[in-house]
Every structure is written in structure tokens, then in C-alpha cells.
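Enquirer: The following block contains a protein sequence and its predicted model.
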Amino acid sequence: MASSALSQIDVSVLINSRKKFIDEYKILRVLATIMVVLGHSTYFVIEGSLGGVEYIVPEGILLSRLYNFFCYAQYIIYKFHMPLFFFLSGCLYYVSNFKKEYTIAFYPFLLSKVKRLLYPYLIAGLLFLIPVKFISGYYSNTKIIDAIWYGLILGRDSGHLWFLTTLFYVFITFFIIEKFIIKYNFWVGAITIFLLFFLNDKLLVPLPCFINVFRYLFWFYIGFLFEKYRLKVNDIIIRYPTISVSSTIWSFAIINFLTMYADRIDNFTIFSTGAVFIMKTLLTFLGILVTYVISLLLSQWQFFNCSKVVSILDKYSMDIYLFHDPLNYFILFAISILNDFFILQYKSGILLFLLLRTVGVIIVAIIIALGLKEIRGLNHKEQVKC
């Protein structure tokens, strides 16, 4: 059903004839998935263009060091975690299209992305996200037809599923730019993508679900370029691991401090606005780079490459992404019904709450994926019998 397609979004890419996976990319994908789950583990307010629900935050959890640590982790993660996914997709696009003996034509490429991105978007949205939103009270004043048409089909309230449609548009847009511009003139292509990135908020494209496509196209392109020089970068990182980790983390911290300070300035000039834009872009890149450095160094340890936990998280990373956030809706709704968040007055309750919204949603998402796989297997057997 959906599951087999979900976990294959340009992830299982081969790097040579011996069919070895790129270990650092595997771990990078796992870390990115964990970041997304952590980033969605602390909210009590869910808002959208067609609905929303707000839960009263208990005072006890606001005073919790553990909860505040998660909130701070969320603050850091949100600086770069979604661009990281597009960066990784760009890396793997380069691997799959420029390190093989053949290139794929546009229509097969388009159909593969429809199957791997748009089908899961519709299946997860119709059969999981929308029902959970109605159950949790998110769509208390919204008709189901509006939730489907405006929310899902037009993408005005698709929640976390926006990633799938945006990645679809990014793939198609980059395929066209690469074939007709970058292939013939690198600088014209690079400038075109940067200008689209810079003007993202000004450019309105009348297509359904076309959300920040040019912004993430830029990070896709950065990943595409990075893969060209990955082995050289790896050599430097592996030779100087301590310097690589410390320098990237400190650079991220310094630029983050500068952007925080700049955001508090009231009187902006055109120059200062441009400077802040550049700093925030650099901050995102440094966040991606820190995560990549850590992923590469972890990939050098046999423990991580042979870990069953890492392999499972890698295999079901897309399923975890698809199902984890609606599960958060359900957890918040269920706890509010059972005891109105009374358990969050206690440290043990806060710990259990955060575990449910991190480890718990990961486990349940994997179980759902396995269930879908089993159903698909049964359907296949029935078809064979007929």
C-alpha cells in the first residue's frame, strides 16, 4: 500500500557497482527524522487556515527543566531541519542521476515522483490526517468536503504533509532548470535559483500546494552541489574531527546570536535587511553542516552502521514522518479527555508525556507501516488466487 512507496523517496541510492549505501546519508536521514519528531513534541496549540485547537498548558510543565530543554531543542532544530531534508534530497538526486550510466527522461521521472510523493500525500491525508483532525476537534466548524478540497487538494491546510507536495514541485522544477539551463551554463543556472530563492515570498504561482517551493529549491541545489565535493569534504572532516565539530558548532552559535540581535533592531535599512537575510541563510547552512559532520563521524563507527535501531529508523523514516504528527493530535486529545493534563503536574507525568510524543509516536508509526504492508501482502495473495 502506501508504506513501501513512502520509505523509498530517493533514499536507497547506490554509489557503485557493489551497491553500497552512502552511510553518512543514511545516518543524516535518521537524524533529520528524529529532529522532526522532537520539533513536534512540545506544542499545545494547533492552528491552520481551516481549523485549530488550543489546549490549556498546565503550569507544572512550564516549570519543568526537561520540557524547557525540549522547547530549546525545538528552537534550534527549527533553524534548519526542513531545509536539511531538501539538502539531502538534492545530494541523492545528484547520486542517482549523475553517477549512473544512464539518465532518466522527463515523463518517467515525473511519474516516479507522482507515485512516490503525491500518492502517499493523498493516502495519508485522506485516510489518516483528516480523520484524526475531525476526531481531535481540529475541524469542529469545517465540513469534510472543505477539509478535503481546500485543505488537502489545494494544500491550504495540509499540515506537515506540505513537505511531500513541495518536494514534488522542487524535483520537477530542478529537473527542468538542470536540463535546460545548468547543463549549458552553470552560472546562469546558479543565479536563477538564487534569485528565485531571494524572491520566494514575492512570487505567487497559481498551482495547488505550491508552498515555498523556490525557498527549498535553493537548499536542494546546495545539496546537489555538495555531493560533487562530498568525498573531499569527508577527507577534511575525518582528518580533523574535533576541529570540524567544534568550528561548525561555534560558527552556528555565533551566527545564531547575531541573527537574534538583528531581529530586535527596529529601524531596518535595505542594507541591514539584506544582511539579516544572508545571516539567516548562513545559519541554516551551518545547521545542516553540523548535522552532516556528526552523521559522517557516526558513520565511521561500526556500532551505528550495524545497529538494528538505526536500520529500522532508516527503513521507516518516511512512514515516521507521515504518521507522527497526527498521532500527536490524538495524544493531546486523549490526555485532555482522560484527565485534562493532570499528569503534567508531576515530573514522572511530564517524562511520560514527552516519551509518548517522541519514542511513542515513532513506534506507533512503524506499527502502522507494518500493518499497511501486511494488508498489502494479503491483497496481493487474494489477487494471485483469483
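Expert: Perfect, thanks for sending it. Residues are numbered from 1 along each chain as shown.

Enquirer: from here on, contacts and neighbour counts on C-alpha atoms
Expert: Will do.

Enquirer: so who does Thr173 touch?
Expert: Leu217 (C-alpha atoms under 8 Å, 6 or more residues apart in numbering).

Enquirer: mind redoing it with 10 Å?
Expert: 167, 213-214, 217 (C-alpha atoms under 10 Å, 6 or more residues apart in numbering).

Enquirer: Redo those as a markdown table? Include neighbour count.
Expert: Shown next, in a markdown table, are these (neighbours: other C-alpha atoms under 10 Å):
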| residue | neighbour count |
| --- | --- |
| Leu167 | 24 |
| Val213 | 22 |
| Phe214 | 25 |
| Leu217 | 27 |
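
Enquirer: Take the residues you listed and keep only those in helices.
Expert: Secondary structure from DSSP state H places 167, 213-214, 217 of the contacts of Thr173 in helices.

Enquirer: Check those and tell me the two furthest apart.
Expert: Using C-alpha to C-alpha, the two most remote members of the ones in helices among the contacts of Thr173 are Leu167 and Phe214, lying 10.5 Å apart.

Enquirer: Quickly list what's touching both of these two.
Expert: Shared contacts of Leu167 and Phe214, counting by C-alpha under 10 Å, 6+ apart, come down to 173, 220.

Enquirer: Included below, for side-by-side comparison, is a second structure:
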Amino acid sequence: MTFVKRQSARRQDIITIRALAIFLVMLGQSIIIYSSGWDLYSTTQTSWVLDHLKNTINMVQMPLFFSVSGFCLVFTLNSKHGLSVIDKSKRLLIPFFTVGLLWMLPIRLLVRYQGYVGKSLWHIILIDIIMGKDNGHLWFLPTLMIIFLILIGVKKWVAIFKWPDWSFDLLSAFLAISVLITVNIFPEVDSIPYIGQLCRNFIYFYIGYFWHCHEEQIRPVKSVAGKISIGLLLFSLCILSWIGMPVPSCFLAVFSMLMVVCVYELIPNWSCKPVQIVSANSMGLYLFHSPLLYISFTLWPDISPYLMLTVNLVGWGLCAFAVTELLRRFRMGFVLGEFCSRTL
């Protein structure tokens, strides 16, 4: 998640949405060992509830995370520096390399992570981490960087040919839809590191951007009855994910888009102190939480599912928060991609 200068008090809804996004990511990661679609670690415990909860979270966690980044792109474009390759590289790639090599890698080696057993250190660093074959949650950062590089190229193209401003929106939408269609027609693209994630998530980034640019015109619901209808739609989509019916990936993408739009429509322009704290530390929580889970999955795979959930979400979540705060206190905010005061 990127940080930009803005008057955050005017948009408390985005602070709340970002806090919700990181909470869902952490919750989903905490219970992934009970997901029927994840077999990296085995456990004697099963949980039908947590398995289906994970399926629901999968439909919205990263789409929501990407959409907030797209929403914040508008602030970047309106800033005096604009959309800069150097700025985005510092904010995304420095955390990627630092956390990947100095946090995730040592933890995985310490617990003898199965995906790295039998591989040389250089293979792990170059192929698994940097090239994205097996770098866990860190795939988000290079993928987001690629999206920004694409949009910077589009922006320069529009400037060179002196096209109207709306052409940037149109070209970005065309690219987002095109890559999504491509990955559904050619599923093998999905297995290419970063490219597959880019194809599947570009559309959510664009939804956040488009919503910010045009929300006054596209907000379809203002009445209480309309809000209730949107809430029922979101609830129905969650129920569909619990049923577990086989659904083509293209329909899952549509469901995810609807869920993201529902969240943006339903979240009020309000937040509270705990929500603001979680939102302000979302990058640190994202970076440091996930690798700690491998300790639980390695040492205590067979404990009660709800004890596992508590240890992972609360225990490791507080550890990730503490590491984030320590880095700031020691003036190492660059590890979090922070190079100026955070306001959103």
C-alpha cells in the first residue's frame, strides 16, 4: 500500500477500507492451513467453518488491497511530483528486497520451509524470491510496481500525442480488461510469476482509481433502502462462496468486482482510533505478519484451529505491529516504503 500526502480527515472511509483490507489479509493468512486448496503444510485438524471462511476472504482480500492502491493513485497524479518511477521503486522495491532477504528468508530457513529444502541459497534468492517463484505474500509489491510502470507508460503516451485527459482512463481500462480476458482464455499465463497476478488484479486497481475519479457520478445508492439492498447483495455473494459450487474463474472475478464495489458503497466516511492505527500500519502488518505464520505451521500444526487462529492473528499480528513501530523509532521507515510523512 502506498502513502501519499493528503487531508485524510476528509476521507475516513478509505482509512477504514484499508484497515479492513489488511485485516482480511491477515485473517486469511492465519487460517490458510485449514484451506482445502492449500497443501503446503499438513495438519490433523480440520475446520469446515475456517475452510469456507478462507474461500470467502479469497474473493475480496487482494482485490480490496489493490483497489485502495488504485484509489490512492489519484492523489499521486494530483501531487506536485506526479507518478514517478523512482518514487514508486523506493516505496515498493526497497521493502520487497529488505523484507524478503532479511525477514522472510531467515524465518523460512530457520523453520526448514519445505519449498526451500534442497535448494542452494542463491537459487532461493534469485529464483524463488526475486523472480517470484516462491516468495509468499511479497508478490504483491513487484506486481504493483509493474502496474505503476504500465500506467507511467500510458501517461507518457497520452502526453506525447497530446490526447485529452480522459484517454488515460480509457486506455487504462482497456489494458485492465484485456489482461483479465487473456488470463481466462490462456490459463497457462496464470503460472508466470508476477504476470499472472498482474493479469488477475489489474482490474481491481483500476476499479479503485475509477471510483475515486468518478464516485460522485457513479454512486448508485443514496437511500437507506438502497444501502440495505447493496448489503444483501454482498451477503449473497458471501453465501455463494460458502456453498462451494464450481464456478468459472471469470465469474469469480465478476463476484470479486461486485464485492469491492459493495464495500466502497457501504463503508461510511467514518473511522475510529483503532481503525486508524491499523490503517496507518497496514504496510508493516502486511510485510511482517505472514512469515511469522510458518513458525506456527511448523511447530504447532495440530493444535486447535481456533487456538491457531488466535496465535496467528493476535499474537503474530502484535509482533508485526511491534516490528513496524520499532523501525520507525529507529528511523528505518524506508523498510516500510516511508520516505515522507504518512497521511493516508
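Expert: Sure, I can see it. A quick note: this is a predicted structure, and the numbers were derived from the prediction, not measured.

Enquirer: TM between them?
Expert: Once superposed, chain against chain, the TM-score is 0.80 (TM-score structural alignment, normalised by the length of the second structure); 318 aligned residues with a C-alpha RMSD of 3.2 Å.

Enquirer: hmm, back to that, among the ones in helices among the contacts of Thr173 of the first structure, which one sits closest to Asn328 of the first structure?
Expert: Within those, the smallest distance to Asn328 of the first structure is 23.3 Å, found for Leu167 (C-alpha to C-alpha).

Enquirer: Map the closest one onto the second structure.
Expert: Counting by TM-score structural alignment, Leu167 of the first structure lines up with Leu144 in the second structure.

Enquirer: Correct me if wrong: its match contacts Phe66.
Expert: Yes - look at Leu144 of the second structure against Phe66 with C-alpha atoms under 10 Å: they come within range, at 7.9 Å.

Enquirer: which of the contacts of Thr173 of the first structure lies closest to Thr284 of the first structure?
Expert: Leu217 (14.0 Å).

Enquirer: What does the closest one correspond to in the second structure?
Expert: Using TM-score structural alignment, Leu217 of the first structure pairs with Phe202 in the second structure.

Enquirer: OK, contacts around the nearest residue to that match once chain neighbours are set aside?
Expert: Leaving out its chain neighbours, the residue that sits closest to Phe202 of the second structure by C-alpha to C-alpha, 6 or more residues apart in numbering is Ala176, at 5.3 Å. Contact analysis of Ala176 of the second structure by C-alpha under 10 Å, 6+ apart lists 147, 170, 198-207.

Enquirer: ok, so of the ones in helices among the contacts of Thr173 of the first structure, who is nearest Val364 of the first structure?
Expert: When these are compared against Val364 of the first structure (criterion: C-alpha to C-alpha), the nearest one is Leu167, at 25.0 Å.

Enquirer: mind checking how far that closest one is from Phe86 of the first structure?
Expert: 7 Å (C-alpha to C-alpha, to the nearest Å).

Enquirer: Please apply the same query to Leu196 of the first structure.
Expert: For Leu196 of the first structure, the distance to Phe86 of the first structure (C-alpha to C-alpha) stands at 16 Å.

Enquirer: Please say which of these two ends up with more neighbours.
Expert: Phe86 (25 against 18; other C-alpha atoms under 10 Å).

Enquirer: Show me what the residue nearest to Phe202 of the second structure aligns to in the first structure.
Expert: By TM-score structural alignment, Ala176 of the second structure lines up with Ile193 in the first structure.

Enquirer: show me where the stretch 101-250 of the second structure has helices.
Expert: Using DSSP state H, counting those that start in this stretch, the helices of the stretch 101-250 of the second structure run over 105-110, 121-123, 140-160, 166-185, 195-218, 224-243, 249-266.

Enquirer: Now do the buried residues in the fourth one.
Expert: Going by neighbour count (16 or more other C-alpha atoms under 10 Å), the buried part of helix 166-185 of the second structure is 168-169, 172-173, 175-176, 179-180, 182-184.

Enquirer: got TSV for those, with distance to Ser84 of the second structure too?
Expert: Formatted as TSV, the buried residues of helix 166-185 of the second structure follow (distance: C-alpha to C-alpha, whole Å):
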residue	distance to Ser84 of the second structure
Phe168	16
Asp169	18
Ser172	17
Ala173	21
Leu175	20
Ala176	20
Val179	23
Leu180	25
Thr182	28
Val183	28
Asn184	31
